[in-house]
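A.B. asks: Next comes the sequence, and after it the predicted model I'd like to discuss.
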Amino acid sequence: MRATAKIFWILGVFFLIVAIAYGFITGRYEPLGVETVGFPAMLALAALGLMIAMVLSLTARKHEIEAMDDLDGEVAAEAGVQGSFSPYSWAPLWAAVGAALCFLGVAAGWWIFAFGVIFAIYGVLSWVLEYSTGQHAH
């Protein structure tokens, strides 16, 4: 986790430097001033990288050294269960269809966006509640 935090610190600082340079160059050479989409997007990218780096650094302080941070560690130290996955779940498909329709709806028509929201809500709710047995399960 410490190596991942360092990578995100480097990425965050890099994108911040690039965003400042981009804002300076577009502000100086563009007739309308600083570009209104790219500059804030790069600043947001830098902020996201720095936020992830901060969370990973704080988490690494709280926990002991993991196998990936041990310089003498073996690959077998990371063996074991990595997560719980549903191999026959249809929920990710419906969530992806909903996201695709939402993106298409922004470009083609807002009525498509409404169908995308319906599919996305159904997909996300079924994905989240997939293993829920309910309050009164026996």
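C.D. replies: Structure received. Numbering: from 1, shown residues only.

A.B. asks: Every contact and neighbour count from this point should use C-alpha atoms.
C.D. replies: Fine.

A.B. asks: residues contacting the residue most central in space within the chain?
C.D. replies: Centrality entry for the chain: nearest residue to the mean C-alpha point is Leu48, 9.1 Å, by Cα atoms, centre = their mean. Neighbouring residues of Leu48 by Cα atoms under 8 Å, 6 or more residues apart in numbering: Gly12.

A.B. asks: what helix or strand does it sit in?
C.D. replies: Element membership for Leu48 (DSSP states H and E) is helix 38-62.

A.B. asks: And Ser89, which helix or strand is it part of?
C.D. replies: Following DSSP H and E, one finds Ser89 outside all helices and strands.

A.B. asks: Distance of it relative to Ala95?
C.D. replies: As judged by Cα to Cα, to the nearest Å, Ser89 and Ala95 stand 11 Å apart.

A.B. asks: Next one for the comparison:
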Amino acid sequence: MRKEFWLFLSCGVFFVIVTPVYWALTHEVTGTTALTMAMLLFFMISFYLWFVTKAIPERPEDRKDGEIVEGAGELGFFPPYSWWPLFAAMAFGLLVLGVVFGWWMFIMALPIGAICVIGWLFEYYRGEHAH
């Protein structure tokens, strides 16, 4: 994770340099805000990668003498397919349309969204992929 940390940190430093220059040349609030948020995002990811680097042992990818075979084995848990994100996105779309067209639609979409989020959260407790 050290290489990833340095990659994101260098992008954050790039935005630290570019953001004031952009503001000085354009005096535009929207672009400066976007560049500031990008800078903060890169620093947040850099902090996370730095923190994770301290918690895990050194990976073969981080060593110059690391071999491909050293990285073999189980990589982690990857969830199988799920329909819940699609339904949650449609419920969120209804919520947004409810704000635009009328609060009655927003109120109607709230329980649908709650059901979708609960179903997505507990999908590994029932059915085919239960633990």
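C.D. replies: Thanks, I have the structure now. What you see is a predicted model; the values in this text were computed from it and never measured.

A.B. asks: Report the contact partners of Trp6 of structure 2.
C.D. replies: Trp6 of structure 2 makes contacts with Ser46, as judged by Cα under 8 Å, 6+ apart.

A.B. asks: just how off-centre is the lengthiest helix in structure 1 within its chain?
C.D. replies: In structure 1, taking DSSP state H as the definition, the longest helix is helix 2-29. Centroid separation for helix 2-29 of structure 1 versus its chain: 18 Å, with Cα atoms, centre = their mean, to the nearest Å.

A.B. asks: Which position in structure 2 pairs with the residue nearest to the centre of structure 1?
C.D. replies: Taking TM-score structural alignment, Leu48 of structure 1 has Leu41 as its aligned residue in structure 2.

A.B. asks: Ok, Ser84 of structure 1 next?
C.D. replies: Aligned by TM-score structural alignment, Ser84 of structure 1 pairs with Phe78 of structure 2.

A.B. asks: tell me the SS of that match?
C.D. replies: Secondary structure assignment for Phe78 of structure 2 (DSSP: H, G, I helix; E, B strand; the rest coil): coil.

A.B. asks: That one: neighbour count?
C.D. replies: 6 (other Cα atoms under 10 Å).

A.B. asks: burial count for Thr30 of structure 2?
C.D. replies: Neighbour count for Thr30 of structure 2, taken as other Cα under 10 Å: 10.

A.B. asks: do the same with Ala44 of structure 1
C.D. replies: Look at Ala44 of structure 1: counted by other Cα under 10 Å, it has 16 neighbours.
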